[in-house]
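Participant: Predicted coordinates and the sequence they were generated for:
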Amino acid sequence: MVNVKLGRRAIGQVVSSTDFMMPYTFGVELMGDRATLVDGLILWNDKAVSLTELRRANPFPDVVLREARAVDGNPAIRIECDMPASADVRQHPFQGEIDELVHCIRTGRESHLNVFDAQKTMEVCLAADRSAIRGGRPVGLPLIRS
């Protein structure tokens, strides 16, 4: 698990492992100052999120928004659609990356998913390891300065 500071106003958390003996998962959690999305539920504390407004603003016909309850019994909104964690590989997020790679090869264009992007991902992983060795102290990026 890695906690990252994104600019001055946001933080993120990345969790990944290739060592767990478990089925494929692809969890998505978004946390904001007014609402949180976790396990397909939109949750809030203070001002309720309007289901009517969300439905009106939703541009995706395959995405259904329903009234729901959180584990603690509080009101929530359930997002019903195929998510990347499903066993249906058509819903996995990787097809776009594969399509991009093939398009770049065919047109001779550099992909935005290139070796330099991969370097940034690797630096986050290496920084997480260094931080763990240093007792959880932050490690600044980039590790390699040009």
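Facilitator: Alright, I've got the coordinates. Just so you know, these numbers come straight off a predicted model, no measurement behind them.
Participant: contacts, neighbours, all on C-alpha from now
Facilitator: Will do.
Participant: Identify the residues contacting the closest residue to Glu80 other than its chain neighbours.
Facilitator: With sequence-adjacent residues excluded and distances taken as CA to CA, 6 or more residues apart in numbering, Glu80 is closest to Val64, at 5.0 Å. Val64 makes contact with 79-81, according to CA atoms under 8 Å, 6 or more residues apart in numbering.
Participant: Put this next to the first one:
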Amino acid sequence: MMAQDDGRLGVAIHGAGTVASAHAASWQKNPNVQLISVSSRRPATARRFVAQHQLDCTVHERLEQVLADARVDIVDLCGPNHVHAEQGIAAAEAGRHLMIEKPMVLSSAENRALRDAVARAGVKSLVSFVLRWNPLFENLKSLLAADAIGDLFYVEVDYWHGIGAWYSGWEWAHTRATGGSAMLLGGCHAVDALRWFAGDEVESVAAVSNNRRALFEYDANVVAVVRFRQGAIGKTSVLLDCSMPYSFNIDLVGTEGTLRDNRLWSTKLLPGQSNWATLPSILPDSGDVHHHPFDAQINHLVDCIRADRESHCNVADAYHTHELCLAIDRSIAAGGQTVPLPLD
């Protein structure tokens, strides 16, 4: 750890778009870090970013400049999807801890390469599946841990978010080469939540898709059916063509109850229950990155680095989320055939 003289960890934000803005606001709240630099392939964008957030830091253009700066302990990668893997590998090989936006990779080869590079380097990492820190997610995980709904046998999580040319990242998001796929672009949040709530890995998946509006180079609407290793079954979907408010649907069904978003039915906890109990909580009901709990995510990463422990949301764990996304894409390419996991 190459902490500053005052003990704070030096942070470099690489990529100065919308999500980086939300990250910067959260980094500024953590007393154990100092923002060292902001960088972008468009230096003017980085300079505007620094001025907007009133930062006293260096502006760089290239990641190589960031990694050559001895003050930097953590690299926060916020660029377009297709550069995440290459930049993550470079940061790890330079001995920097990293926070990397999703998706962290666009192919199985990248998935393996990034996982292995981080493991070899021994650096701490966190992939930005930020909804793991959403208060409703925390409540649901607590109820599952307390066995509130008994043996979990069905898990369903959906990411329905109509995306079009209005999106600030549309230039790269809608193409296969730089956006990846519907599952990698946005559906990976639902796939990660599926794994997170199940507490298990998927052993097989079959998926179908369509591209009704033809806005994307890849199919924008996908539904996948999965079987987990311990016998539970599930479903996940992503709809990028939908015309409706952002929706992140969660259904967890057990032998003694059910959780539907923020509603609880539990014959074990509430034997006299006559209607759904509602959990007062902040819901994952907005696609606005400023609604996401980045404060908690960033605090978690900093704590992991300072305590020398691994995050539950590190690159090694996110490898499995991305592997499932890629298996879904493989099933679609094969006309909906069942794909076994692991892929390799």
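Facilitator: In hand now; what should we look at? Please read these numbers as outputs of a predicted model, since none were measured by experiment.
Participant: Please state their TM-score.
Facilitator: Remark: TM-score between the superposed chains equals 0.60 [TM-score structural alignment, normalised by the length of the first structure]; 120 aligned residues with a CA RMSD of 3.5 Å.
Participant: In JSON lines, list the contacts of Val64 of the first structure along with distance to Leu37 of the first structure and neighbour count.
Facilitator: Conversion of the contacts of Val64 of the first structure to JSON lines gives the following (distance: CA to CA, whole Å; neighbours: other CA atoms under 10 Å):
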{"residue": "Ile79", "distance to Leu37 of the first structure": "9", "neighbour count": "19"}
{"residue": "Glu80", "distance to Leu37 of the first structure": "13", "neighbour count": "13"}
{"residue": "Cys81", "distance to Leu37 of the first structure": "14", "neighbour count": "15"}
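Participant: Could you let me know which of these ends up closest to Arg8 of the first structure?
Facilitator: Using CA to CA, Ile79 comes nearest to Arg8 of the first structure of these, at 30.0 Å.
Participant: Next up, the contacts around the residue nearest the centre of the first structure.
Facilitator: Nearest residue to the geometric centre of the first structure (CA atoms, centre = their mean): Val28, 4.8 Å. Counting by CA under 8 Å, 6+ apart, Val28 of the first structure touches 37-39.
Participant: mind putting those in CSV, neighbour count and distance to Ile133 of the first structure included?
Facilitator: As requested, those are exported to CSV (neighbours: other CA atoms under 10 Å; distance: CA to CA, whole Å):
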residue, neighbour count, distance to Ile133 of the first structure
Leu37, 18, 32
Val38, 15, 30
Asp39, 12, 32
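Participant: Which of those sits closest to Arg9 of the first structure?
Facilitator: Among those, Leu37 lies closest to Arg9 of the first structure (CA to CA), at 18.6 Å.
Participant: so that closest one touches Val49, yeah?
Facilitator: No - counting by CA atoms under 8 Å, Leu37 of the first structure stays clear of Val49, with 11.6 Å between them.
Participant: and the contacts of Val28 of the first structure, which of them are in strands?
Facilitator: Among the contacts of Val28 of the first structure, the members found in strands (DSSP state E) are 37-38.
Participant: can you list the contacts of Val28 of the first structure in TSV and add distance to Pro93 of the first structure?
Facilitator: Formatted as TSV, the contacts of Val28 of the first structure follow (distance: CA to CA, whole Å):
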residue	distance to Pro93 of the first structure
Leu37	18
Val38	18
Asp39	17
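Participant: still on that earlier bit, ok, the residue nearest to Glu80 of the first structure to Arg56 of the first structure distance?
Facilitator: 11 Å (CA to CA, to the nearest Å).
Participant: go on, Val14 of the first structure?
Facilitator: Relative to Arg56 of the first structure, and taking CA to CA, Val14 of the first structure is found at 32 Å.
Participant: residues in contact with the aligned residue in the second structure for Leu143 of the first structure?
Facilitator: By TM-score structural alignment, Leu143 of the first structure lines up with Leu343 in the second structure. Contacts here follow CA under 8 Å, 6+ apart; on that basis Leu343 of the second structure touches 323, 327.
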